[in-house]
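S.K.: Using only what follows, build the 3D model:
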Amino acid sequence: MFDKLEDLLRKYDELMNELSQPEVINDTKRYTALMKEENDLRPIVAAYKEYKDCKTNIEDSLAMLDEESDDELRELAKMELNDSKSRVEELEKELKVLLLPKDPNDDKNVMVEIRAGAGGDEAALFAAEVYRMYVHYAESRRWKTEMMSLNENGIGGFKECVFMISGQGAYSRLKYESGVHRVQRVPETESGGRIHTSTITVAIMPEAEEVDVEIDMNDIKFDVFRASGNGGQSVNTTDSAVRLTHMPSGIVISSQDEKSQLKNKDKAMKILRARLYELEIQKKQSEEAKERRSQVGTGDRSEKIRTYNFPQGRVTDHRIKLTLHKLESILNGDLDEIIDSLIAADQAAKLANMNQD
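M.R.: Predicted coordinates:
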């Protein structure tokens, strides 16, 4: 581990030297790429430098205890020694986590797809609530959201919606949200007061650039139609809505939120790229079965990951057996405690897996 850290320290110094060269500063593309690399290395280098300083402090404190006879100075040396030893243990753990292989998609924006599952209108209403939960969470982190595709049920529920969340590290935090979300509550439409269980599925897909996924435009069939709202009333009088069919995968995407056919086509292509990229990621994870087992569910749509129980005001994440009695604040976007716990559990599983190797 320490050989690798020394290599990274040398690499960081070379990088900083390169970033100060006028020819690099004047080359925007090169400078941006190097700054991203520097940004990735900085936390590891800072932790390792602090680790080395603490090790030096331990040696100095031990030397002082050997040489010094003054009681007051010896007491100060003991305190310094204990503090440095404690910090060294913490930093060793931090450095192991920082050295874990980074998910190449972590810095990407995300496409979030929410679909109503079992439970009819109640599932669709819950899908709309979960959409708002993620929008509130995005706002709390100053990320931007944009609706890409929406299919409503007429009473305020969402049969299906796809929206984009743009912001630094969006995928790194939201990737654990993929799976089946279950709600238990008495629906407003239920006169007998019985608790119903409904489900929705959430898929978190990293935004894919054109370089990430190759798409042959000959494989795509485009249909245009007139956009309509609930009840079939005309929303506009031109054929601006777009239906895209990707022949090899069978993926069908409709987009009608924009008044421009070109903008709807562009949104449909973004969704297609994200879905095809997600399929590639799923395939890779399936092939790497050992790594997949060490992860905390980051993609399987069929996995039941969380229950929102209204009568008891609780939310339970089944993967890490975490139960929080603050349903209302979670639905208002207070997701950090759950996400931080999932990240910690994922890192612990990966570290355990690394130690076995």
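
S.K.: contacts, neighbours, all on C-alpha from now
M.R.: Noted.

S.K.: Could you list every helix and strand that the helix or strand encompassing residue 130 packs against?
M.R.: Mapping residue 130 onto the secondary structure by DSSP states H and E places it in helix 120-140. Using 3 or more CA pairs under 8 Å, 6 or more residues apart in numbering; DSSP states H and E as the contact criterion, the neighbours of helix 120-140 among helices and strands are strand 110-116, strand 144-152, strand 158-166, strand 196-206, helix 327-331.

S.K.: chain center to that helix, what's the gap?
M.R.: Distance of helix 120-140 from the chain centroid (CA atoms, centre = their mean, to the nearest Å) equals 17 Å.

S.K.: Can you say which of the helices and strands packed on helix 120-140 is packed in most?
M.R.: When neighbours are counted by mean count of other CA atoms under 10 Å, the highest per-stretch mean among the helices and strands packed on helix 120-140 falls to strand 110-116, a mean of 25.

S.K.: How far off centre is that strand?
M.R.: When distances are taken as CA atoms, centre = their mean, strand 110-116 is centred 13 Å away from the chain's centroid.

S.K.: Check which helices and strands it is in contact with.
M.R.: helix 120-140, strand 158-166, strand 196-206.

S.K.: Tell me which stretches of this protein form strands.
M.R.: Here the chain has its strands, by DSSP state E, at 110-116, 144-152, 158-166, 179-185, 196-206, 220-225, 241-246, 251-255, 304-309, 314-317, 322-324.

S.K.: here's the other one to compare against:
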Amino acid sequence: MFDKLEDLLIRFEEIMSELNEPGVAGNQERFRRLMKEQSDLTPIVDAYKEYKKSKQDVEDSLSMLEEESDEDMREMLKEELASSKKRIEELEQELKVLLLPKDPNDDKNVIVEIRAGAGGDEAALFAAEVYRLYVHYAEGQRWKVETLNVDEIGIGGMKEVSFMISGQGAYSRLKYESGVHRVQRVPETESGGRIHTSTISVAVMPEVDEDIDIVIDDKDIRIDVMRASGNGGQCVNTTDSAVRLTHYPTGIVVYSQTEKSQLQNKAKAFALLKAKLYDIEQQQRHDAEAELRRSQIGTGDRSEKIRTYNFPQGRVTDHRIGLTLYKLDKVMNGDIQEIIDACIAADQAAKLVKMGEN
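M.R.: Presented below is the predicted three-dimensional model:
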């Protein structure tokens, strides 16, 4: 590990030197690449420098202890020694985590798709609530939310909604939300007061940008334009602005009608289709890598039940990590950072164990 850290320290110094070269800013692609690499290495280099300083502090304290006879000074040196040793242990663990292989999609924007499952109107109502949950969370992170498509029902529910969240590290945090979310509560329409169980599915897909090559052949796609439909609005039933794409090889159908412009809806539909095709590719690769699957929290299967929201008891349980929180109101208002942090920590711990076995 320390050989690798020394190599990274040398590389970091090389990058800093290159960034100081005259004319480097003139080559935008090179400048962007160097800045990205510098940004990725900075937390590792900072932690490693602090680790080396703490190691030196230990040596200095031990050396001074050998020569010091004053008892008060010796006690102070022992405290400093203990503090430095404790910090070394913390930094060793931190460096192990920082050196874990990084998911290449972590810095990407995400496309989220929520679908109502079992439970009829109650599932559609919960889908709309979870959509608002993610919008509130994104707003708290100062991320941008853009709706791609929504299929609403008259009572305020959503059979399906697709939206993009744009922001630094969006995928790194929201990727743990993929799976089946279950709600247990008494529906407003239930006169007998019985608790019903409904489900929705959440798919979180990285946005496909220029560095990912997803080729869509013209002969594999059908583009239909039509008038938007829904609960009303300026562009509904007035112009042929809605766009539906059908991808023949996979049978995927995507629809976009949120914009007044047909061109904008077409661009959104293609962005969603590309994300779905890339997601299929990722899932196939993931399924083939059994070892990787076992080193991650949960199974990574989209049909896996990951979380239960129990309204009568005011609790949320994440089944993958055994975490239960009694703050359902806050969670439904977008306060999911504690759950995400716990998922990240569990994922890192599992990967560290796996790394130690190899």
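
S.K.: TM-score of the superposed pair?
M.R.: TM-score for the superposed pair, counting by TM-score structural alignment, normalised by the length of the first structure: 0.98. Supporting figures: 357 aligned residues with a CA RMSD of 1.5 Å.

S.K.: Superpose on the first structure and give me the mean offset of the longest helix along the second structure.
M.R.: Looking across the second structure with DSSP state H, the single longest helix is helix 28-67. Once the two are superposed, helix 28-67 of the second structure sits an average of 0.6 Å from its aligned residues in the first structure (mean CA distance after the TM-score superposition for the first structure).

S.K.: which helices and strands sit right next to that helix?
M.R.: Secondary structure elements in contact with helix 28-67 of the second structure, counted by 3+ CA pairs under 8 Å, 6+ apart, are helix 2-19, helix 71-98.

S.K.: Report the angle between the last one and helix 28-67.
M.R.: Between helix 71-98 of the second structure and helix 28-67, the angle comes out at 150 degrees (axes from the mean of the first three to the mean of the last three CA atoms, to 10 degrees).

S.K.: on contacts alone, who are the packing partners of helix 71-98 of the second structure?
M.R.: Contacts defined by 3+ CA pairs under 8 Å, 6+ apart place helix 71-98 of the second structure against helix 28-67, helix 337-357.

S.K.: re earlier: in TSV: the helices and strands packed on helix 28-67 of the second structure, plus distance to residue 141 of the second structure.
M.R.: What follows is these, written out as TSV (distance: least, CA to CA, whole Å):
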stretch	distance to residue 141 of the second structure
helix 2-19	29
helix 71-98	22
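
S.K.: ok, back up a step: out of the strands of the first structure, flag the one nearest residue 75 of the first structure.
M.R.: When these are ranked by distance to residue 75 of the first structure, counting by CA to CA, first place goes to strand 322-324 at 43.4 Å.

S.K.: what does stretch 221-231 of the first structure contact?
M.R.: 152-154, 234-247, 256, 261 (CA atoms under 8 Å, 6 or more residues apart in numbering).

S.K.: buried set for it?
M.R.: Neighbour-count burial for stretch 221-231 of the first structure, counted by 16 or more other CA atoms under 10 Å, picks out 224, 227.

S.K.: picking up where we left off before, tabulate the helices and strands packed on helix 28-67 of the second structure (a markdown table), appending mean neighbour count and distance to residue 339 of the second structure.
M.R.: A markdown table is the format used below for these (neighbours: other CA atoms under 10 Å; distance: least, CA to CA, whole Å):
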| stretch | mean neighbour count | distance to residue 339 of the second structure |
| --- | --- | --- |
| helix 2-19 | 14 | 31 |
| helix 71-98 | 15 | 19 |
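
S.K.: still on that earlier bit, okay if I get the strands of the first structure as TSV plus distance to residue 275 of the first structure?
M.R.: Supplementary listing: the strands of the first structure in TSV, determined by distance: least, CA to CA, whole Å:
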stretch	distance to residue 275 of the first structure
strand 110-116	9
strand 144-152	13
strand 158-166	11
strand 179-185	15
strand 196-206	7
strand 220-225	14
strand 241-246	11
strand 251-255	8
strand 304-309	21
strand 314-317	25
strand 322-324	30
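
S.K.: just so I know, which of the ones you listed lies nearest residue 28 of the first structure?
M.R.: Distances from residue 28 of the first structure to each of these were compared using CA to CA; the minimum, 22.7 Å, belongs to strand 158-166.

S.K.: Show residues contacting the closest one.
M.R.: Residues contacting strand 158-166 of the first structure (CA under 8 Å, 6+ apart): 108-116, 124-125, 127-128, 138, 143-153, 271.

S.K.: Can you state the mean residue-to-residue distance of that strand versus the second structure?
M.R.: After superposition onto the second structure, the mean distance of strand 158-166 of the first structure to its aligned counterpart is 0.3 Å, using mean CA distance after the TM-score superposition for the first structure.

S.K.: tell me the angle that strand makes with strand 251-255.
M.R.: If you take the same axes, to 10 degrees, strand 158-166 of the first structure sits at 80 degrees to strand 251-255.

S.K.: against the second structure, where does strand 158-166 of the first structure fall?
M.R.: Aligned using TM-score structural alignment, strand 158-166 of the first structure spans residues 158-166 in the second structure.

S.K.: Pull the distance from the matching stretch to the chain's centre.
M.R.: Counting by CA atoms, centre = their mean, stretch 158-166 of the second structure comes out at 15 Å from the chain centroid.

S.K.: try stretch 25-40 of the second structure
M.R.: What separates the centre of stretch 25-40 of the second structure from the centre of its chain is 24 Å, taken as CA atoms, centre = their mean.

S.K.: what does stretch 287-299 of the second structure give?
M.R.: 17 Å.

S.K.: same question, stretch 311-323 of the second structure
M.R.: Here stretch 311-323 of the second structure shows a centroid-to-chain-centroid distance of 20 Å under the convention CA atoms, centre = their mean.
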